[in-house]
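Q: Please find the sequence and the predicted model below.
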Amino acid sequence: MENELIKIEDLSMTYGKKIALTNISLSLTSGKIIGLLGPNGSGKTTLIKILNGLLKAYHGNVLIDGQPIGVHSREIISYLPDESYFLDWMHAKDALSMFRELYSDFQYAHCIELMTRFNLTPEMKIKSMSKGMREKFQLCLVMSRKAKIYILDEPIAGVDPAAREVILDVILNNYAEDALVIISTHLISDLETIFDEVVFIKEGKLIMHENTETLRNDRHMSIDELFREVFKC
């Protein structure tokens, strides 16, 4: 049975005079992988930050697992930002300890197993990792939580094509079947086969929320082709 894990009603937000989101209403249920798609500046990152409690000056209602954003939502959302948030002095083992202290659902041993797949060790200094290595490490941390909701912002943007298949495998095989996974990406052709639904956002407005198979059958095109058609200049 599907549970409504995210319910958004009439969500709007501005940065000064710049409109970031306008009257977004959206319901996302458990057991789905959702592609959050839109060009740069469409409002995707703003929406993600609101869901994670990082932005609060918005209008409208947002419920996570039936509750307002707060302690409970932080406990059940595992978030992969599109930028590294580690301090320069940290080694991987320091970040592992931080996650183990912050999140009761963090599986330390499982994270070490995932890191091994990417040739990462706890002794590595994070600052000396390449961008791709840092992204892989952060993904290992995020996918080692037993969360209800995973929000991944550009999880394959900084890695080479050869590693993307492994990253997809890590994502697909490390969450419970009744969890909700939201993936924001520009690399649609690499990820669209795993999406159950897609959400298109354009200039801060929700323009589409559909089942991917329905879209492919009705439009006779891939999600990547549809994206290019909807957002062409």
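A: Cool, got the structure.
Q: all contacts plus neighbour counts: C-alpha atoms, from now on.
A: OK.
Q: ok, residues contacting stretch 207-227?
A: For stretch 207-227, the surrounding residues in contact (Cα atoms under 8 Å, 6 or more residues apart in numbering) are 188, 189, 192, 195, 196, 197, 198, 199, 200, 201.
Q: and that stretch, which residues are buried?
A: Along stretch 207-227, these residues count as buried under the neighbour rule (16 or more other Cα atoms under 10 Å): 209, 212, 215, 222, 223, 224, 227.
Q: try stretch 75-93
A: Of the residues in stretch 75-93, those buried by neighbour count under the rule 16+ other Cα under 10 Å are 75, 76, 77, 78, 79, 80, 81, 82, 91, 92, 93.
Q: Which ones among the residues you listed map onto strands?
A: With DSSP state E as the criterion, strands contain 77, 78, 79, 80 from among the buried residues of stretch 75-93.
Q: Show the contacting residues for the last one.
A: Taking Cα under 8 Å, 6+ apart as the criterion, residue 80 is in contact with 138, 139, 142, 150, 151, 152, 153, 155.
Q: for residue 231, same thing?
A: With contact taken as Cα under 8 Å, 6+ apart, residue 231 is in contact with 38, 39, 202.
Q: quick one, helices of the chain?
A: With DSSP state H as the definition, the chain shows helices at residue ranges 44-51, 71-76, 92-102, 108-117, 131-142, 161-172, 188-191, 212-219, 223-230.
Q: One more to weigh against that first structure:
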Amino acid sequence: MRTDTRPGPLAIPPAPDGSAPLIRIRTLTKVYRRTTALNGLDLDLPAGRIIGLMGANGCGKTTLIKILAGLLADWTGEVAIAGHAPGPATKAIVSYLGDADFLDSALRPEQAIELYARFFADFDADRARETVRFFGLPADRPLKEMSKGMGQKLQIALVMSRRARVYLLDEPISGVDPAAREVILSGILRDFDPNALMLVSTHLIADVEPIVDSVVSMSSGGILLAGDADDLRESHGMSLDAIFRKEYR
């Protein structure tokens, strides 16, 4: 298996209006002690796309998303989001869902919404309440009395209710049953701004395949495949899930 650090001929197509990529990454490298998590990554991500960031556990997906979210330092290379390096300016336009619970387990949905409204100027509380109702979450129960799937839905309702330019979702459907995955993905897409960029990290390719426009597949800290989802399916004659399984075999 060959892992290239550049997208090459299968690069994600630019935005239809020819605008500059919303996210631009050049020679991005991140090393944890003796382990290289990202190895000279080059990538352009345009606005107006839902992009699946795919790959096996440990391939560098979470590291990349945390760098874009401004949560990791000590990396080398260039990263620009709307022309700014990760930091306060980008956090104002990036909405991030991490791979761990980030809410106080004693909070009820309305309390969580009020908390988010105080922290984020672009947060739409009414939109969050509508999404909570869409998910059918109990208004009178704290997070600690909810199932894992319910807690995941509440966190997604909050993250997706910011009027952000970039949404970074790290494994939003991991650890929940298939029925819950479908509902969560439907909630993610509700009222999504078509001019925004969403980067969805997952190893559950088959579940997210119906919603992604483009794909970045990672392996060993580099790019294995990158391109338009329909183009990849057509050129390989198989589903994204089947391509992924073949490439990682």
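A: Sure thing, it's come through. Here the structure is a predicted model, which is why all the values come from computation and not from measurement.
Q: about what we covered before: any chance of the ones in strands among the buried residues of stretch 75-93 of the first structure in TSV, with distance to residue 12 of the first structure too?
A: Conversion of these to TSV gives the following (distance: Cα to Cα, whole Å):
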residue	distance to residue 12 of the first structure
77	22
78	24
79	22
80	23
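Q: How many neighbouring residues does the equivalent of residue 128 of the first structure over in the second structure have?
A: For residue 128 of the first structure, the equivalent position in the second structure is taken to be residue 145, counting by TM-score structural alignment. Residue 145 of the second structure sits with 14 neighbouring residues when counted by other Cα atoms under 10 Å.
Q: Please tell me how far residue 145 of the second structure sits from residue 89 of the second structure.
A: 36 Å (Cα to Cα, to the nearest Å).
Q: With residue 178 of the second structure instead?
A: When Cα to Cα is applied, the distance between residue 178 of the second structure and residue 89 of the second structure equals 37 Å.
Q: Please name the nearest non-neighbouring residue to residue 77 of the second structure.
A: residue 28 (4.3 Å; Cα to Cα, 6 or more residues apart in numbering).
Q: Aligned counterpart of that neighbour in the first structure, please.
A: By TM-score structural alignment, residue 28 of the second structure lines up with residue 11.
Q: Could you find the residue nearest the spatial middle of the first structure?
A: Of all residues in the first structure, the one closest to the mean position by Cα atoms, centre = their mean is residue 152, 2.0 Å from it.
Q: which residues does the counterpart of it in the second structure contact?
A: In the second structure, the residue equivalent to residue 152 of the first structure is residue 169, according to TM-score structural alignment. Residue 169 of the second structure sits next to 96, 97, 98, 198, 199, 200, 201 when contact means Cα under 8 Å, 6+ apart.
Q: how about those in CSV, adding distance to residue 76 of the second structure?
A: Putting those into CSV (distance: Cα to Cα, whole Å) gives the following:
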residue, distance to residue 76 of the second structure
96, 22
97, 24
98, 22
198, 24
199, 21
200, 23
201, 22
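Q: Touching, residue 195 of the first structure and residue 31? I think so.
A: No: taking contact to mean Cα atoms under 8 Å, the distance of 11.3 Å between residue 195 of the first structure and residue 31 leaves them out of contact.
Q: Name the residues contacting each of these two.
A: Going by Cα under 8 Å, 6+ apart, no residue sits against residue 195 of the first structure while also sitting against residue 31.
Q: For residue 19 of the first structure, find the nearest of the helices of the first structure.
A: Nearest to residue 19 of the first structure among those is helix 44-51; the distance by Cα to Cα comes to 10.7 Å.
Q: so where is that closest one in the second structure?
A: Under TM-score structural alignment, the counterpart of helix 44-51 of the first structure in the second structure spans residues 61-68.
Q: With the first structure overlaid, report how far that stretch is off on average.
A: Superposing on the first structure and averaging over aligned pairs (mean Cα distance after the TM-score superposition for the first structure), stretch 61-68 of the second structure comes out at 0.5 Å.
Q: Who are the contact partners of whatever residue of the second structure lines up with residue 197 of the first structure?
A: Residue-level alignment of residue 197 of the first structure against the second structure, with TM-score structural alignment as criterion, gives residue 214. Contacts for residue 214 of the second structure were tallied using Cα under 8 Å, 6+ apart; they are 12, 49, 50, 51, 52, 226, 227, 228, 229, 230.
Q: From the buried residues of stretch 207-227 of the first structure, pick the one nearest residue 119 of the first structure.
A: When these are compared for distance to residue 119 of the first structure (Cα to Cα), residue 224 comes out closest, at 31.7 Å.
Q: Now check that closest one against the second structure: what is it aligned to?
A: Residue pairing (TM-score structural alignment): residue 224 of the first structure is matched to residue 241 of the second structure.
Q: Same check on residue 83 of the first structure?
A: Taking TM-score structural alignment as the alignment basis, one finds that residue 83 of the first structure is matched in the second structure by residue 100.
Q: any idea how far residue 3 of the first structure is from residue 199 of the first structure?
A: Counting by Cα to Cα, the gap from residue 3 of the first structure to residue 199 of the first structure is 18 Å.
Q: neighbour-wise, which of these two wins?
A: Under the neighbour definition other Cα under 10 Å, residue 3 of the first structure and residue 199 were set side by side, and residue 199 has more, 20 against 14.
Q: Wait, the more buried one touches residue 27, no?
A: No: with contact defined as Cα under 8 Å, residue 199 of the first structure and residue 27 do not form a contacting pair (10.6 Å).
Q: show me the contacts for the residue nearest to residue 77 of the second structure.
A: Counting by Cα under 8 Å, 6+ apart, residue 28 of the second structure makes contact with 38, 39, 40, 41, 42, 75, 76, 77, 78, 79.
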